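Colleague: can't give you the sequence, but here's the structure:
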């Protein structure tokens, strides 16, 4: 099924004309409404009138996560806060979150994008969605909720956790569509084997999984354990949230909603555009957003784009699976984690050396994280109660700043191996 055939299957020449019209308007919009971009334009000797078509997008300035952090919380707003009806946030490179702002029109645009995704998965008004993404500042829960509501489906806003209740409601309410992270879906698959009902007694048919990387191997495991068809949904808070991209029934790439978010693939080092099919850094420009539009936002995701028409009939560009990132960000249980965040926390506390080793693994289909940290000589002691106190203090501070629980293991000074080259701060053992 196709939600918006006009836009999703449009002739590419027509689509390009729409993109050009919207980019011209957006360049003028941010120049007059966002001081950050007006200053950027002026520094580059650029005027809104210099943008005449989508071909001129390379003239526009880049935006990165550091810009969002530096303008925390509302410095990139293009409208008065009286017009902002939703605020979401995700973890950034320091304790300050990356804030994103939405007007009513922005929320409608986001719901449109997710509706396209859900419809591509075969969902409709007769379905019952169980949204097990986290609700709150994270975009997953409310984003999926609004998209399912927009197509007329029923929604169970259960959020994440409480697995026993998840299984009970999934069975009793007749859930047909499950939305959550792939790792939590694996956990639910195991729980289904242990619950009082057989898999045949569930009505589940489709899984919508995102917020963390996963592979074809994991897709097959999910489909086998839950008896479903598993689909990937792509998004990032800075651009909208889930629904920036989605798979169709052929699953030969992720269709990007390029009438709303214009994608480019750049050389990560030079910032120069790369040709079709070549892997590089994915960059997005908002074409319709009002509240906090971004120009050429560098995602650091490494992928490639393909513009040939899909077998499903959609002409929207298709993106390959994300190969990785051109920075050091980790995604642990759906939370963005940077080694620099951890270092920042450790350096603020007097008891610890700035030497640590983070080991990330996946046990029983759930991400685990162990953080070894050196204690300064004057604080290191054989007194167990004192050391436990130091451990709990650091764990609490990490959870407060990063929003994720770490298992902290304190070691004596010089207890972590030194390197003559670049320090090894992270060991990721996950095979997903």
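Modeller: Great, that's in hand. Quantities reported herein were computed from a predicted structural model and do not represent experimental measurements.

Colleague: make it CA atoms for all contacts and neighbour counts henceforth
Modeller: Fine.

Colleague: Just the buried positions in the longest helix seen in the chain, please.
Modeller: In the chain, assigned by DSSP state H, the helix with the most residues is helix 12-33. With burial defined by 16 or more other Cα atoms under 10 Å, the residues of helix 12-33 counted as buried are 15-16, 18-31, 33.

Colleague: From the contact counts, what lies against the next helix or strand after that helix?
Modeller: Heading C-terminal from helix 12-33, the first helix or strand you meet, by DSSP states H and E, is helix 35-44. Helix 35-44 sits against helix 12-33, with contacts defined as 3 or more Cα pairs under 8 Å, 6 or more residues apart in numbering; DSSP states H and E.

Colleague: hmm, who's touching the helix it packs on?
Modeller: 7, 37-38, 41, 48-49, 51-55, 57, 78-79, 259, 262, 286-288, 293, 315 (Cα atoms under 8 Å, 6 or more residues apart in numbering).

Colleague: Pasting the second one now:
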């Protein structure tokens, strides 16, 4: 099966634009009448739903930021009342309601409205900066969209009803795990819903059940692939020969890490692709590549995406670097108009038809996910030098023999904010190569950034356990001022 929903996935440009503008105007009406946050925002800015009818009109709406959500998450939930519903219900529904009312039976219409608007589940968005996760609510209608988009994702990476999916995302209040479950159910495929942890047992299950498609966070997927190699070297009859597709999402995914995962999987018999996904709890679904480097295929019937200049927050051209923002056009529950993600797409958004035949817009990787780090920015000034935290991650991921790592920016005296900056590399190094790899790390960091780090050698498995303990591994940490 090449496409799950060919009508949407291969829609021509003009039809797509018309669909998005129709859905946008309807969503703006819903948000204006049913969302406390957007009703207030529109009134404060002298806007009404009539002002937003085209894609070009979207920029009239002020951007929504993560801080707004954290301050008042309930105000982003659509909360219709009998009065506001009269303003937004389609005429056909009003006529049906009047008819059923005469028959003294409003049960059917009421049931449909509950399915559309009543929250039935929530996931959480990560709250690294504040330490507090923020809920994002789904209605039954939203759950159906999650399943539909999940089925498109599963099909995009090559899944069919004959596939066997292994889900290694952490279970809990995280959207990725539940969308994978919904995707496999909708496609009709068998799925092993393991979550993260008990890694050796996962290796044996992937082998025994002949898993064809595996999904997980990059750091944990690397950990699992290394466990498979280790177990084979220890004499276990481990074979991943049926594995065809590995999808990683949830954190930054350096090329060096992709290469290592692929090498490890090939060492245990896999002939597979390593693909990348992108998404967030706020946007309420995920997006994937159809092939390595193809870009993340968006769902044009669910969102409108923008790419904005990082400084001015004005729109930039196709294929240009910028920060991503999205607008929901078909969800209920928690909804956002022009939500600023703070994620930077290095190669922007492209609209040309993909080689796979899909016409949906694509966000081109890599994406610099600023909130991956423990600071709100990804450029840190260390010892008077601007240090690109993404570049540090990339550099360390490429060093052969460095099996796990975490770069820590701190002070020589953590209690004294005026003491000297210090960069410490916690390094899990291949046995027998400790001295050579430590010298290589110091040399490459010094040559690239004019900073000499200290090396803290640590057992690889211990360090990996530390990194995969949380939902997202933080491989570069700035502790100054914490």
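Modeller: Here it is on my side, so go on. It should be emphasised that the depicted structure is a prediction, and the values quoted were computed from it without experimental measurement.

Colleague: thinking again about what came up before, in strands, which of the contacts of helix 12-33 of structure 1 fall?
Modeller: 262, 286 (DSSP state E).

Colleague: coming back round to it: what angle separates the longest helix of structure 1 from helix 35-44?
Modeller: Going by axes from the mean of the first three to the mean of the last three Cα atoms, to 10 degrees, helix 12-33 of structure 1 is angled at 100 degrees with respect to helix 35-44.

Colleague: Which stretch of structure 2 lines up against helix 12-33 of structure 1?
Modeller: The aligned range for helix 12-33 of structure 1 in structure 2 is 13-34, by TM-score structural alignment.

Colleague: The matching stretch vs structure 1 - mean distance after superposition?
Modeller: After superposition onto structure 1, stretch 13-34 of structure 2 sits on average 0.3 Å from its aligned residues (mean Cα distance after the TM-score superposition for structure 1).

Colleague: The helix or strand harbouring residue 231 of structure 2: what's the following helix or strand?
Modeller: Under the criterion of DSSP H and E, residue 231 of structure 2 resides in helix 218-233. Once helix 218-233 of structure 2 ends, the next helix or strand along the chain (criterion: DSSP H and E) is strand 245-248.

Colleague: What ranges does the stretch 351-482 of structure 2 have for its helices?
Modeller: Taking DSSP state H, counting those that start in this stretch to define them, one finds helices in the stretch 351-482 of structure 2 at 389-397, 434-449, 460-468.

Colleague: how about residue 264 of structure 1, what's its partner in structure 2?
Modeller: So residue 264 of structure 1 corresponds to residue 306, using TM-score structural alignment.

Colleague: three-state assignment of that match?
Modeller: strand (DSSP: H, G, I helix; E, B strand; the rest coil).

Colleague: so how many other residues sit close to it?
Modeller: For residue 306 of structure 2, the count of nearby residues is 24 (other Cα atoms under 10 Å).

Colleague: same deal with residue 211 of structure 2?
Modeller: Count around residue 211 of structure 2 with other Cα under 10 Å applied: 22.

Colleague: Buried by neighbour count, from the contacts of helix 12-33 of structure 1: which ones?
Modeller: For the contacts of helix 12-33 of structure 1, buried by 16+ other Cα under 10 Å: 7, 37-38, 41, 48, 51, 53-54, 57, 78-79, 259, 262, 286-288, 293, 315.

Colleague: quick one, the helix holding residue 231 of structure 2 and helix 460-468 angle?
Modeller: 150 degrees.

Colleague: could you list every residue that touches residue 338 of structure 1?
Modeller: With Cα under 8 Å, 6+ apart, residue 338 of structure 1 has these contacts: 93, 328-330.

Colleague: Could you do residue 221 of structure 2 as well?
Modeller: 168, 215, 248, 261.

Colleague: distance of it from residue 386 of structure 2?
Modeller: Going from residue 221 of structure 2 to residue 386 of structure 2 by Cα to Cα, to the nearest Å gives 31 Å.

Colleague: Next: residue 99 of structure 2.
Modeller: For residue 99 of structure 2, the distance to residue 386 of structure 2 - Cα to Cα - is 68 Å.

Colleague: Residue 308 of structure 2 reaches residue 318, doesn't it?
Modeller: No - counting by Cα atoms under 8 Å, residue 308 of structure 2 sits too far from residue 318 to count as a contact (10.5 Å).

Colleague: higher neighbour count, those two?
Modeller: Remark: of residue 308 of structure 2 and residue 318, residue 308 carries more neighbours, 22 against 14, as counted by other Cα under 10 Å.

Colleague: so what's that one closest to, chain neighbours aside?
Modeller: Nearest non-adjacent residue to residue 308 of structure 2, counting by Cα to Cα, 6 or more residues apart in numbering: residue 315, 4.3 Å away.

Colleague: counterpart of that neighbour in structure 1?
Modeller: With TM-score structural alignment as the criterion, residue 315 of structure 2 pairs with residue 273.

Colleague: can you give me the strands in the stretch 151-300 of structure 2?
Modeller: 164-167, 190-193, 213-216, 245-248, 273-280, 285-288, 296-297 (DSSP state E, counting those that start in this stretch).

Colleague: Understood, closing this out.
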